[in-house]
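Peer 1: Based on what follows, work out the 3D shape:
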Amino acid sequence: MKISLSPTRLRRGLTLLAALALAACATLDSAPPIRPDRGAAWVVLPFSNATETPLAAQRAESIALGLLQSQGIASVQRYPQSMQDDSLFDTGQARGMEQAMGWARSSNARYALAGSVQEWRYKVGVDGEPAVGVSLQIIEVGSGKVLWSAVAARSGWSRETLAGVAQGLIKRMLAAGIGKP
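Peer 2: You can find the predicted model right below:
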C-alpha cells in the first residue's frame, strides 16, 4: 500500500509534531492575565538567583527588560546597577526588595516586574541540552500588591542556546501575564 501526502498535509503534520515536542519539554503555570496600562511606567527589579550559575538573575532581568519593551510597554527602567549587590551568587532570597520597591516608588513607576531564577544551565551529558526555570511577578508599586505571577521551566535541544531557550520561556510567560500588544 502506497501512502502519498500533499506538501500542505506534510507541513501541517510536521508543525503539529513540532508543537507537541515543544509542549512536552516546557511547563507554565500562570495566574489569569491582567490588563496593565501599557503607557504606564514600569521597572524591572533585581531577580534572585537560586541557581549555581553566576549572574543568572542578571541575565534573566536583561531578557525580561527587552521583552517588556518588545511587547509594547512604553516606559521600562531597570534597577540601577550601582544599587545592586556585587556578588556573583546569592542565597536565592530577593536582594533588598524593600530598597528596590522604595526606588520604584521614587521613580513614579506603576508596575514592577520581579523574579527568581531556579535553573539556568546546560544539562550534563552527551547532548548538553539547555534548561531554564524562572518565576515572575508583576507588582503594583503603590500598594505592593502582586497582580500576577507565573512559574515556568523549559529544556531545549542540544543545538539551542541557553539564552534562546530563556528568551522563549520568558516571552511566553509575559504573554500569559499581560497578553500580546
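
Peer 1: all contacts plus neighbour counts: C-alpha atoms, from now on.
Peer 2: Fine.

Peer 1: What segments of this protein are helices?
Peer 2: For the chain, the helices defined by DSSP state H occupy 7-24, 56-70, 97-106, 162-178.

Peer 1: Show me which residues of the third one are buried.
Peer 2: Of the residues in helix 97-106, those buried by neighbour count under the rule 16 or more other C-alpha atoms under 10 Å are 100-101, 103-105.

Peer 1: Now do that helix: everything it contacts.
Peer 2: 43, 45-46, 79, 112, 141-142 (C-alpha atoms under 8 Å, 6 or more residues apart in numbering).

Peer 1: Among these, give me the pair with the biggest separation.
Peer 2: P46 and G142 (17.8 Å; C-alpha to C-alpha).

Peer 1: who has more neighbours, those two?
Peer 2: P46 (26 against 15; other C-alpha atoms under 10 Å).

Peer 1: my guess is the more buried one meets Q81, correct?
Peer 2: No: the pair P46 / Q81 is not scored as a contact, 9.3 Å apart, by C-alpha atoms under 8 Å.

Peer 1: re the thing from before, which among the helices of the chain is found nearest to I34?
Peer 2: Short answer: helix 162-178, nearest of the helices of the chain by C-alpha to C-alpha, at 5.5 Å.

Peer 1: Check which helices and strands that closest one is in contact with.
Peer 2: With contacts defined as 3 or more C-alpha pairs under 8 Å, 6 or more residues apart in numbering; DSSP states H and E, helix 162-178 has these neighbours: strand 26-30, helix 56-70, strand 111-122, strand 130-140, strand 145-155.

Peer 1: can you list contacts of the shortest one?
Peer 2: What it means is strand 26-30. Counting by C-alpha under 8 Å, 6+ apart, 148-155, 173, 176-177 sit against strand 26-30.

Peer 1: Can you check what angle separates that strand from strand 145-155?
Peer 2: 170 degrees (axes from the mean of the first three to the mean of the last three C-alpha atoms, to 10 degrees).

Peer 1: Now the second one, please; I'll put the structures next to each other:
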Amino acid sequence: MSRLVLFCLILFTAGCANVITTGGTDGQTISISRLLLPPFVNATDDEYAARALTEMTGSALVEAGIPLYQTEQLVMRTVGDEAQGSDGRYAELSRASGASHLLIGTVHEYRYKTDLDGDPAVGITMRIVDAQTGETVWQGTSGNVGYAFASVTSAAQKAVNRLVKAMPIAGSRSGRFR
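Peer 2: Below you'll find the model as predicted:
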C-alpha cells in the first residue's frame, strides 16, 4: 500500500516542474531606495506576455514592500520600445526619477505546451541594475510548468513570486511568497 501511495505521489509531482537560478551579490543584501520597473522584453510569440509579466512583477514587488516607481506611460510602451538598447534610456530614466536601481526583465516562454497534456509553461529572467554604475548586481531566471487545469497566468505568477522571493533586497518582505 505504501508503495502505491509513493508511486502516486511521484506521478503527481512530476508534472509540477519549476526551476530557479540566481546569482549576484555573494550573500549581501542590496539597499534599494526606489526601483524602476520598465516594460519587460518579450521573446515569445504571445504579444501580451511582456505586459502581463511586467504587471505581475510590479504587484509582487509592492507586496514584498519594495519601493517601486512605475508610471502608466512607462507601462504602456509599445513592443518596439520594450527592447533595452545600448543608449541607456532606462538607466537615464531611473536617475531622473530618483530610482537607485532598475529591474530589467525578459519573458522567454509564455504559452501552453503542445504535447498531449497542454500544460502551461513560463520562463522569465530578471536582473537588478545599479542606476548610477550600470552594473548588474543580481540576476535570476525562473521557469515553471503548471499541471492539470492550471492557467498560464498562475504558472507565471509562481515563476515571478519565486524570483521576487529570491531577490536579496534589504528591508523587503519578499520571504512571504510561497
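
Peer 1: And the contacts of strand 26-30 of the first structure, which two are furthest apart?
Peer 2: Most distant of the contacts of strand 26-30 of the first structure, by C-alpha to C-alpha, are W148 and S155, 23.8 Å apart.

Peer 1: More neighbours: these two, which one.
Peer 2: Neighbours per residue (other C-alpha under 10 Å) separate W148 of the first structure from S155, with S155 holding more: 25 against 20.

Peer 1: ok, the more buried one - contacts?
Peer 2: 25-26, 129-132, 165 are the contacts of S155 of the first structure under C-alpha under 8 Å, 6+ apart.

Peer 1: which position in the second structure aligns with it?
Peer 2: Per TM-score structural alignment, the equivalent position to S155 of the first structure in the second structure is V145.

Peer 1: what's the burial count for S31 of the second structure?
Peer 2: S31 of the second structure has 13 nearby residues by other C-alpha under 10 Å.

Peer 1: How much space separates the alignment partner in the first structure of it from G144 of the first structure?
Peer 2: With TM-score structural alignment as the criterion, S31 of the second structure lines up with D37 in the first structure. Per C-alpha to C-alpha, to the nearest Å, D37 of the first structure is found 17 Å from G144 of the first structure.

Peer 1: Same question for R11 of the first structure.
Peer 2: 48 Å.

Peer 1: before we move on, what about Q58 of the first structure?
Peer 2: Relative to G144 of the first structure, and taking C-alpha to C-alpha, Q58 of the first structure is found at 22 Å.

Peer 1: the more surrounded of those two?
Peer 2: Between Q58 of the first structure and G144, Q58 has the larger neighbour count (other C-alpha under 10 Å), namely 17 against 13.

Peer 1: Show me what that one lines up with in the second structure.
Peer 2: Checking TM-score structural alignment: Q58 of the first structure goes with R51.

Peer 1: Quick check: its match touching L37?
Peer 2: No: assessed by C-alpha under 8 Å, R51 of the second structure is found out of contact with L37, at 11.5 Å.

Peer 1: quick one, which of the helices and strands packed on helix 162-178 of the first structure is nearest to I3 of the first structure?
Peer 2: strand 26-30 (33.1 Å).

Peer 1: Show me what counts as buried in that closest one.
Peer 2: 26, 28, 30.

Peer 1: Ok, stretch 125-139 of the first structure next?
Peer 2: 129-139.

Peer 1: Nearest to Q71 of the first structure among those?
Peer 2: Using C-alpha to C-alpha, those come closest to Q71 of the first structure at I138, 14.7 Å.

Peer 1: Give me the aligned partner of the closest one over in the second structure.
Peer 2: Aligned partner of I138 of the first structure by TM-score structural alignment: I128.

Peer 1: In contact with that match, which residues?
Peer 2: With C-alpha under 8 Å, 6+ apart, I128 of the second structure has these contacts: 101-104, 136-139.

Peer 1: How about G175 of the second structure?
Peer 2: Taking C-alpha under 8 Å, 6+ apart, one finds 64, 165-166 in contact with G175 of the second structure.

Peer 1: aligned partner of it in the first structure?
Peer 2: Using TM-score structural alignment, G175 of the second structure sits opposite K180 in the first structure.

Peer 1: cool, and G118 of the second structure?
Peer 2: Match for G118 of the second structure (TM-score structural alignment): G128.

Peer 1: number of nearby residues for R38 of the first structure?
Peer 2: Residues near R38 of the first structure, counting by other C-alpha under 10 Å: 17.
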